[in-house]
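K.L.:
here is my input, please return the structure:
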Amino acid sequence: MADWWRGGVIYQVYPRSFQDTNGDGVGDLPGILRRLDHIASLGVDCIWLSPITQSPQEDMGYDVSNYIDVDPLFGTMEDFDSLIERAHTLGLKVIMDQVVSHTSDQHPWFRESRLSRDNARADWYVWADPLPDGSPPNNWPAVFGGRAWEWNPTRGQYYLHNFLASQPDLNFHNGEVQDAVLDIMRFWLERGVDGFRLDTVNYYFHDKKLRSNPPNKRDEHLPYAVNPYDMQEHKYSKSQPENVAFLKRVRTLLDEFPGTTSVGEVGDSHRAVELMAEYTSGGDKLHMCYSFEFLGPDFTAKHFRSRVEGFYRESKDGWPCWSFSNHDVPRHITRWAPHSLDAADLGRQAVALMLSLKGSVCLYQGEELGLPETDLIFEELTDPRGIRFWPEDKGRDGCRTPMPWDEGEAPNGFTTGTPWLPIKPPQSLLNVAIQDADENSMLAFYRAILAWRRTHPVLSHGDIDFLKTQEPILAFRRTGPDADMLCVFNLSPEPHELKLTAEGAALDPISRNATLQDGKLEFGPNGYAFITLTDGKVKLN
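P.N.:
Next up, the predicted model:
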């Protein structure tokens, strides 16, 4: 089906931490192949592979040195082909990360570009002369700390790096760069992938005039940020209007390969929902976008409603991809723990909410086990961001620790060697083997609710309308040609009750910690209700 992605469920695999088969402590492609049946058993539609291409691994693969070959750390191109073939046999699509806003400084393109101001790739990266006092051309900071400009004495210029100094930014104002990036995508599409997740998709273009960013408006009671990057409004260093034209070129390429898709990561704290809508509207740009709107600490009805309504207010025909966890943020079981007394209640409510929003869904490996964030000490860190900003920001390693597969002590079947990050007891005890044998486990629930969602197409494709409710109650209605469902969530550990006025209302058995009797809807902690409606009128108070 050409639009399988619309309302589809994507499962993110972080290869380093999924399954190791050679004992080096790092997951690999044969390991993913070995565990494909687990992914298929969940009932998802697609796998997203985090970076597997060649890299010095200074940012765990998000610093690419060769875009068209597999890093030996993960295996071979033959392993990749076998993985694609087996996944397709199981009915799973496969999309892969494309990290093209920047490369590694070990990439041949950059090695050539840095040699002189007049070589064939001199303008493939963002170079700028110093100011008269020798300082960088503007005030742009790097996401991982420090200035976004690194001095190159050979050229006598600075180059731009939005992340690490070893991750120089490509210059998308150069048409040859765009052509080269599209050639890379074509290579993988011809190899059989079903599309791409586009890393930092709004970072491709910078302001040609290199104007300095204005300060970010901050709460006067918060005089500083842990990371100076958060002290600016990134008006000129990213999210530039030229990006739209390039995304149209990406879509034109993808349209040559029917059934493929794209999902862009929008990293922008000021205009995330607006950019998501802009980048997916009109049917001639990206298929889907996600942002960090639901990847932070906010867990209120107002927050969820405002972001979803905001997206569809900006675009009637765009399409979002919602996620609650990924490889860049603390796991939501831990992040939202203050809003629950029981991690299991919170985990079930979270996936129920995500699967009932209008849009597609991205699950991060380990969510199906209810894994919490791993508590690491400084000596165990590998993430450059965490190392730089410790202890106020512990970085991203806590959500990247390996999957626990087998019973017993760590590393729980992940590797026969020493894992690159430790598996600690709270994660070890939630291993797949134990949960496979327990019909009441989180894993069993994920399988059940994903199967249930497939029997209710209105949740994948229907319209969404929010009802007026008071905190902590979130309520919305999903409607389609043949179905009408009310979805209500108690986003708190306290019990709540509501009066429901609706003819023919019936509580679906998948509901949890909720009862409906004589027009009274009662919720226990983190309870939620899916209610089928047979009459057009519904009221909650």
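
K.L.:
contacts and neighbour counts: CA atoms only from here.
P.N.:
Noted.

K.L.:
show me the contacts for the one residue sitting closest to the centre of the chain.
P.N.:
The chain has Asn326 as the residue nearest its centroid, 5.0 Å off, counting by Cα atoms, centre = their mean. Residues in contact with Asn326, defined by Cα atoms under 8 Å, 6 or more residues apart in numbering, are Gln12, Leu295, Leu363, Tyr364, Cys399.

K.L.:
one more, please, to line up against the first structure:
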Amino acid sequence: MTTSQTIAAEWWRGSVIYQVYPRSFQDTTGDGVGDLKGVTERLAHIASLGADAIWLSPFFTSPMADMGYDVSNYCDVDPMFGTLADFDAMLNEAHRLGLKVIIDQVISHTSDQHPWFRESRFSRDNAKADWYVWAEPKKDGTAPNNWLAVFGGPAWEWDGVRRQYYMHNFLGSQPDLNFHNPEVQAALLEAMRFWLDRGVDGFRLDTVNYYFHDAKLRDNPPHVPDPEATGFDAPESNPYGMQAHLHDKTQPENIAFLQRVRALLDLYPDRTSIGEVGDGDRSLKTVADYTSGGDKLHMCYTFDLLGPDFTAQHIRRCVENFQKAVTDGWVCWAFSNHDVERHVSRFIAAPEERDPVAKLAITLLATLCGSICLYQGEELGLPEAELAFQDLRDPYGIRFWPAFKGRDGCRTPMPWQAGAPHAEFSVGTPWLPVPEEHARLAVDAQEALAGSVLNHYRRTLAFRKAHPVLRDGDMTFVKSHKDILAFTREKDGESLLFVFNLTRKPAAFSLPKDMADCEAVSLPGFAPALDGGVAKLGPLDAFCGRLM
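P.N.:
Predicted coordinates for the structure are as follows:
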């Protein structure tokens, strides 16, 4: 392939992916829940940011016990979101605007309402009896082992018909599929083929390291924290983090299945895959295993940057750990998604820091080596919504309230118009309330403000596109004070230096002697002084220079 053909085929490398949470993006029916027609109506906003692709959270048929992450039909659209025709129209409009479309694949488990599970639980000898993880109780009637569910309690649910336990890593109504059964793998690959034939550009694979379990059902040992690790499995209020999850996920058999997924994707031009890896201390090793060799996943993301730490030391440790662990794979970085508290709330110490932190965060994210994922509303600098217990819909938050408030605070509806009822998300009552603070930050309120967070996102992503070195150039850290993050990006003769002051006080960075011939480059939203080889930065400031 020519260079241009390679870049087109590897459009995902260094891409900007915008996550759409459909039930909270735009409602067109007045039922208070976003839908696919609403996504289509708002695609122009995403394109205006400079995104390359959208990642669409689940819209499949589901009883919605876990907001669509409990699928009961992999090959249809839930009526709540519309129809297959609505999906096709959305896909066509996205492609017309130059946006790729990545859809979620939630295949580690199904809903207990899926026909496969209904048949499986009916008896021990039916055609799908072994499609899920069933196990005998211990002699005293208790669960087969000590495995825990992410959403609380044991990872086992008793079924009175089969008189066995079935495994569930999340809700009891989300039984785990048995990937040791080749028929299960084949059925899931056919479901993926259905969407590839329809024209989707790739898959985001939910909980990609949860597919296989230890066939011997061995107990997990206690977790011994690694002080150098940056990943995490669960909030401290959840005992799930007290185990080292050696046997209930991240099994070696998963490698061969991911190779089958890649082989399927390779039958279709220019497709991609991105895996969600939640593996605590082992996350980066798992990413290395799943993205190396060019025959498994194209890229993965972890939870390493989805915690509360927004410091130079933490970010450098995360990136360096990735560089050491993953020598020929690819990463997708993000500060926010639908599962964690919005990052401006995690990172700020006072409300007045919201805009400066939001702007610095996207500038930093856009200059890291890797693809990046944005979560809807972060381009407005939306903080985490404070919700009353009676407003919660997330079973995870309801289970662990008040120690952990769940994920609803980052899932509230997108605010489009400041003065409209429910910020123009819906003419009906939204499934989650729209906070007044969010309405004031609506898209229309920020459009005309040159210095708004929204317009800063647009300028920053344009800067990223204008410098091809930021797509896939090498990244090397430069020695600096612990409060300063400094690195270069280099490719094809272009070399850019980036310096970030993540503190709340002025800082100075003395350029190394071999960087004396440095020319300041205009970095959107920032104007630090370069004086005699010293970059003088204000609080929450950034500098860019071209190395000659």
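
K.L.:
Arg121 of the first structure matches what in the second structure?
P.N.:
When the second structure is aligned by TM-score structural alignment, Arg121 of the first structure is paired with Lys128.

K.L.:
again, but for Lys248 of the first structure
P.N.:
Alignment note (TM-score structural alignment): Lys248 of the first structure maps to Gln259 of the second structure.

K.L.:
would that match count as being in a helix?
P.N.:
Yes - under DSSP: H, G, I helix; E, B strand; the rest coil, Gln259 of the second structure falls within a helix.

K.L.:
surely it meets Gly294?
P.N.:
No - using Cα atoms under 8 Å, Gln259 of the second structure makes no contact with Gly294, being 9.3 Å away.

K.L.:
all strands for the stretch 351-500 of the first structure, in order.
P.N.:
Taking DSSP state E, counting those that start in this stretch, the strands of the stretch 351-500 of the first structure run over residues 360-364, 463-466, 473-479, 484-490, 496-501.

K.L.:
so the third one aligns onto which residues of the second structure?
P.N.:
Following TM-score structural alignment, the aligned partner range for strand 473-479 of the first structure in the second structure is 484-490.

K.L.:
still on that earlier bit, check contacts around the match of Lys248 of the first structure.
P.N.:
Asp295, Lys296, Leu297.

K.L.:
and the gap between it and Asp281 of the second structure?
P.N.:
Gln259 of the second structure sits 24 Å away from Asp281 of the second structure, going by Cα to Cα, to the nearest Å.

K.L.:
likewise Glu157 of the second structure?
P.N.:
From Glu157 of the second structure to Asp281 of the second structure the distance is 28 Å (Cα to Cα).

K.L.:
those two: who's more crowded?
P.N.:
Comparing Glu157 of the second structure with Asp281 by other Cα atoms under 10 Å, the one with more neighbours is Asp281, at 21 against 18.

K.L.:
residue in the first structure matching the more buried one?
P.N.:
So Asp281 of the second structure corresponds to His270, using TM-score structural alignment.

K.L.:
what about the match of Arg121 of the first structure, which SS state?
P.N.:
Assignment for Lys128 of the second structure (three-state DSSP): coil.

K.L.:
for the residue nearest to it when sequence neighbours are not counted, give me its contacts.
P.N.:
Distance criterion Cα to Cα, 6 or more residues apart in numbering; nearest residue to Lys128 of the second structure, sequence neighbours excluded, is Ser120 at 4.8 Å. Applying Cα under 8 Å, 6+ apart to Ser120 of the second structure gives the contacts Asn126, Ala127, Lys128, Ala129, Asp130, Trp131, Tyr132.

K.L.:
turn those residues into a markdown table, including neighbour count and distance to Trp416 of the second structure.
P.N.:
Below are the contacts of Ser120 of the second structure laid out as a markdown table (neighbours: other Cα atoms under 10 Å; distance: Cα to Cα, whole Å):
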| residue | neighbour count | distance to Trp416 of the second structure |
| --- | --- | --- |
| Asn126 | 11 | 51 |
| Ala127 | 11 | 50 |
| Lys128 | 20 | 46 |
| Ala129 | 19 | 48 |
| Asp130 | 20 | 48 |
| Trp131 | 22 | 44 |
| Tyr132 | 24 | 43 |
